[in-house]
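>>> Sequence first, then the predicted structure:
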Amino acid sequence: MKRSKWIMFLLVLALTAAACSSTSGSEATTTTATGSGASSTTQATTTTAAGSGASSTTEATPKPSLEGVDLTLWGWSSSDAENSALSDLVAQFSADTGANAEFQAQAEFDVALQAALASGAPPDVFYVDSFKLPDLADAGVLAPVPDGALSDPDDIYPSLRNAFTFNGTWYCPPKDFSTLALVYDPDVLAAAGVDVPTTWDELEAAAATLTTGDVAAIAAGDAQAGLTMGVEYPRWGVFLFQAGVALTDDAVTKITLDNDAARTALQFVADQYAAGSFIKPQAVDAGWAGEAFGQGKAAMTIEGNWIVGYLQDAFPDKNFAVAELPAGPAGMGTFAFTVCYGVAEGAKNPDASWAFVEYLTNAKGSLAWTNAFNVMPARKSVSADWIASHPDLNAFVAGSAYAHRWGFVPGFNDVVGVFNENAEGIVDGSASVDDLITKVTQAGEDVLH
């Protein structure tokens, strides 16, 4: 499967497949606890990583006693709403199993995890972003998924398993996935007589019409911008996709920005910031785009499913709706993001760690989590239930048909850093689109060759 398209993500297809996908060729007998449902496999099964290029025979292993076992889960803190929802699920795990489990959000996650891994005292379970997976797997600090540790692995979307498979080895199961979409205030658009934009031209016109003041006035809460968006590749990249290009080729062997399509996309974004109709959230005293949107400092933003729970928690009176991202000259394009629950190689209590992961990612745990925080489930068997419960979020689901994977190769983080640095330069006037293309291309060549 090419990196550029995660067609397998499309949850709508699961509406017709969900009835039969729950068995996934597995003949395991399971017993389920209350709450999110920790499964205990009592019969050996054979599973194949569909689409992952790796197959394994899974001998069912009895689940360890977790009574009194201390377990920690580390993740980054995206919002109080996410922290609270995950803490509730972890608390249910403790109640159901007798373990003493705790979710600990790390303000500086990457720094904290690197230090913990280096010291030989990692948390029992921790987030692994698909972008970081190649580096961690290549460094040998991640334990592969043991045979029989997880129930019904074929129920997980193959493309999501692929995201956490490196050199043929599957390292961790996804907790969920999200796509980027256009989040907007329907009341503000209606008052301004603006339709939801569906093309770049319409987006440019809408953002200009909806912008009612300069940055100082917006920061003071006396005006609004048309759109707020982070100055970074995970947001600007969607415009490249919509222009028919990407940062790299599908095999991630070379940078592919030195062309007219990429220049058109990047200049389009640069022009909107220069006009003042796009703003970066930090310029108006907001920590991220979701906060700026919630505060009414912008009429639109480009964000993922995670913004839904955040807005409902932090801005419960905020009216918002979601639409697919506007199409560019080459059509539709967005990103798909996913995170897994990883266990360190040489973990102090691997059986308990994997039992914890199983609880969080089996069908019941997956549905409990994604219903609580409005991200999309990684399992086919629960997708129909999720879609039925979230009809207003269909734009996120639709995006999965043409989403591009967030992930590259070991060491590529430096290249994305150069992109982000030069994107900031474009916004503040110290760099040009050609500067970004030149410097990112050189950084990419240094990493890829």
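Perfect, I can see it now. Numbers count the residues shown, from 1 in each chain.
>>> C-alpha from now on. contacts and neighbour counts both.
Will do.
>>> What are the boundaries of the helices in the stretch 151-300 of the chain?
Along the stretch 151-300 of the chain, counting by DSSP state H, counting those that start in this stretch, helices occupy 158-163, 186-192, 200-210, 215-219, 233-242, 260-275, 289-294.
>>> How much space separates D135 from V141?
For D135, the distance to V141 equals 9 Å [CA to CA, to the nearest Å].
>>> got it, and L86?
25 Å.
>>> Ok, G417 next?
Distance from G417 to V141, by CA to CA: 23 Å.
>>> cool, I307 as well?
Using CA to CA, which is the criterion applied here, I307 is 31 Å from V141.
>>> Compare these two and say which is more crowded by neighbours.
Between I307 and V141, counted using other CA atoms under 10 Å, the more crowded position is I307 (25 against 19).
>>> isn't the more buried one right next to W288, touching?
No. Between I307 and W288 there is no contact under CA atoms under 8 Å: 10.4 Å.
>>> Let me know which of the helices of the stretch 151-300 of the chain is tucked in deepest.
Compared across the helices of the stretch 151-300 of the chain, helix 289-294 shows the largest average neighbour count, a mean of 26 (mean count of other CA atoms under 10 Å).
>>> Identify the residues contacting it?
228-230, 280-281, 284-286, 298-303, 307, 310-311, 314-315, 318 (CA atoms under 8 Å, 6 or more residues apart in numbering).
>>> sec struct for the spatially most central residue of the chain, please.
Geometric centre of the chain, nearest residue: F337, 2.7 Å, by CA atoms, centre = their mean. With DSSP: H, G, I helix; E, B strand; the rest coil as the basis, F337 sits in strand.
>>> can I assume it is in contact with S130?
Yes. Taking CA under 8 Å as the definition, F337 is a contact partner of S130 at 7.4 Å.
>>> anything in contact with each of the two?
W406.
>>> list the buried ones in stretch 110-129?
Neighbour-count burial for stretch 110-129 flags L113, L117, P122, P123, D124, V125, F126, Y127, V128, D129 (criterion: 16 or more other CA atoms under 10 Å).
>>> how close does the fourth one get to E108?
Looking back up the chat, that one is P123. On the measure of CA to CA, P123 and E108 end up 14 Å apart.
>>> residue ranges of the strands in the stretch 251-400 of the chain, please?
When secondary structure is read from DSSP state E, counting those that start in this stretch, the stretch 251-400 of the chain shows strands at 278-279, 298-304, 321-323, 334-342.
>>> Which secondary structure elements does the third one sit against?
It stands for strand 321-323. strand 174-184, helix 394-399 (3 or more CA pairs under 8 Å, 6 or more residues apart in numbering; DSSP states H and E).
>>> try this one side by side with the last:
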Amino acid sequence: MSKRFNHCRATAPLTAVCVLVAVLTGCGRQRDGDVYTVLNSSTDETYHRWDAQAMDRCGERLGVTVEQQSVPAAQVMTKALRMASSKSLPDIVQFDASEMPTFAEAGGLTDLETLGLSTRGIPRGIVDFGSYEGTYYGAARSVNTLALFYDRDVLDEAGVAVPTTWDELREAARKLTRGKRYGLALSAGGAEDGVFQFTPFMWSNGGDETRLDGPRVVQALDYWKALLADGSLSKSTVNWTQADVNDQFMAGNAAMMINGPWQVETLNTKKSLRWGIARIPAPRAGADSVAPLGGTVLTVPDTGDPERQRTAGRIVACLAGEKEQLSYALKSWMVPADAEAAAVWRERVPGLRALADQVATARSRTAKLGAGWPNVSLALQSAFQAALTGESSGAALKRAQQRATSGN
């Protein structure tokens, strides 16, 4: 992952819910009536500046001042919990979408639809991305997902077409593996990066996170094992993050990779690299390629001040409006959440249209399990490590299902 985008972190421990339940009562500190605060993870200078400009525009439109308080992405949840305990929550918190259910489950967030925000024009997958148990708590400005990146020159020289199915991907990866160059690079490390990268294979094959030992999930992990057995994947894939994968691709050590748009800025620094992008191959021709949604959502904490919450809702509506979405997405290489903004984005950045196509069928990791996602993530991480270093996929995933169910 790159810059501020912690698109695939697991949520905070569920003990946080107990903390929230205990502290989300009572009076908060006195607030400056015309100054509204947004807690986010825009610590990178560029993204901090872009967010400040957007907040200035929305603040001017609404007649208030909007300020951001930025901390590293890994600290947003803990910072918000500390602020909740001292009754000093900000007016808006920009959570990683996988963390949002923890606050929502404890009753710590406000239903955005009650504040006047509509989900009209937003794809169902992105609505789910910002929802918990059917209630819309988080508005996304833009989202990211995974896609297949490929080296145009390498594929052209080898006479290999961009693959669209699993069989084609396996055959292409075999042909493109030469010397120190592997046909494909992906992250199967023991962290959320690996889980994020496995979900397109699990979901596209009809697998489900509620039954990790199901035959469709086993088949998906067997496919990864087959790529490794072919020699098309490096054995180091079990240790690689998505940033490592991008480094291998840029160094010419991989002809193709699974990665996301947060790598585009870095890819473009190597002028000699002619790269292309396509949807992740599906198990069979005509099947949907279903990838995970990543990114952040803007939420309004329940601070006990309905009037401030209504104004905070209007700020969120502005920041997540079509105009601001498009502005932000064009700078950050993300895809606008709004369908009309995404259509304009496709025309403005035609080389990345495959990302918009992938987003159209993408899913939220927490849509089915909500705050229970971390247990599944941790269980899958262990399963990858075991299966790709010798254990059968079936045995590794059976143990993963038991671990996910028990929470241990």
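Yep, it's here. The model shown is predicted, which means the values in this text are computed figures rather than measured ones.
>>> Any idea what the TM-score comes out to?
TM-score of the superposed chains, computed with TM-score structural alignment, normalised by the length of the second structure, equals 0.76; 360 aligned residues with a CA RMSD of 3.3 Å.
>>> Of the helices of the stretch 151-300 of the first structure, which is nearest H390 of the first structure?
helix 186-192 (18.2 Å; CA to CA).
>>> Give me the contacts around the closest one.
Here helix 186-192 of the first structure has contacts from D195, V196, T209, L210, A299, N319, F320, A321, using CA under 8 Å, 6+ apart.
>>> how about 10 Å then?
Applying CA atoms under 10 Å, 6 or more residues apart in numbering, the set of residues contacting helix 186-192 of the first structure from outside is 193-196, 206-207, 209-210, 226, 296, 298-300, 318-322.
>>> residue range for that helix in the second structure?
Helix 186-192 of the first structure lines up with residues 152-158 of the second structure when matched by TM-score structural alignment.
>>> what about that stretch, how far off from the first structure?
By mean CA distance after the TM-score superposition for the first structure, the fitted stretch 152-158 of the second structure averages 1.8 Å away from its aligned residues in the first structure.
>>> from the middle of its chain, how far away would that stretch be?
Stretch 152-158 of the second structure has its average C-alpha position 30 Å from the chain's average C-alpha position, going by CA atoms, centre = their mean, to the nearest Å.
>>> and what of stretch 213-227 of the second structure?
22 Å.
>>> Same question for stretch 374-382 of the first structure.
13 Å.
>>> got it, and stretch 211-225 of the second structure?
Chain-centre distance of stretch 211-225 of the second structure: 22 Å, with CA atoms, centre = their mean.
>>> go on, stretch 147-154 of the first structure?
23 Å.
>>> same question, stretch 152-168 of the second structure
27 Å.
>>> repeat for stretch 154-169 of the second structure
27 Å.
>>> Quick one: end-to-end distance for that stretch.
Distance across stretch 154-169 of the second structure, first residue to last, is 15 Å (CA to CA).
>>> Stretch 294-303 of the first structure too?
In stretch 294-303 of the first structure, first residue to last residue: 12 Å (CA to CA).
>>> residues in the second structure matched by it, start to end?
Stretch 294-303 of the first structure maps onto residues 250-259 of the second structure, going by TM-score structural alignment.
>>> and what of stretch 264-271 of the first structure?
Aligning stretch 264-271 of the first structure against the second structure (TM-score structural alignment) gives residues 219-226.
>>> Aligned against the second structure, show me the partner of V433 of the first structure.
Using TM-score structural alignment, the equivalent of V433 of the first structure in the second structure is S393.
>>> residues touching the residue nearest to its match when sequence neighbours are not counted, list them.
Excluding the flanking residues, the one nearest S393 of the second structure by CA to CA, 6 or more residues apart in numbering is A387, at 5.2 Å. Going by CA under 10 Å, 6+ apart, A387 of the second structure touches L221, D222, W224, K225, S393, G394, A395, A396, L397.
>>> what about the third one, distance to R274 of the second structure?
Think W224 of the second structure. From W224 of the second structure to R274 of the second structure the distance is 26 Å (CA to CA).
>>> count of neighbours near N413 of the first structure?
Neighbours of N413 of the first structure using other CA under 10 Å come to 17.
>>> Then W288 of the first structure?
With other CA under 10 Å as criterion, W288 of the first structure counts 16.
>>> same question, E108 of the first structure
Counted with other CA under 10 Å, E108 of the first structure comes out at 11.
>>> Map it across to the second structure for me.
Mapped onto the second structure by TM-score structural alignment, E108 of the first structure lines up with A74.
>>> so how far is V349 of the second structure from the equivalent of N362 of the first structure over in the second structure?
Applying TM-score structural alignment, one finds that N362 of the first structure aligns to G321 in the second structure. Here the criterion is CA to CA. By it, G321 of the second structure lies 20 Å from V349 of the second structure.
>>> neighbour count winner among these two?
For the pair G321 of the second structure and V349, the greater number of neighbours falls to G321 (19 against 11), based on other CA under 10 Å.
>>> Around the nearest residue to the more buried one once chain neighbours are set aside, how many other residues sit close by?
Distances taken as CA to CA, 6+ apart place R141 nearest to G321 of the second structure, at 7.5 Å, with adjacent residues excluded. If you count neighbours by other CA under 10 Å, R141 of the second structure ends up with 27.
>>> quick one, what contacts R141 of the second structure?
R141 of the second structure touches 295-298, 316-322, 324-329, 334-338, counting by CA under 10 Å, 6+ apart.
>>> any idea what it aligns with in the first structure?
Superposed on the first structure with TM-score structural alignment, R141 of the second structure falls opposite K175.
>>> list the contacts for the counterpart of G75 of the first structure in the second structure?
The equivalent of G75 of the first structure in the second structure is S41 (alignment by TM-score structural alignment). S41 of the second structure makes contacts with 3-6, 47-48, 68-76, 93-96, 296, as judged by CA under 10 Å, 6+ apart.
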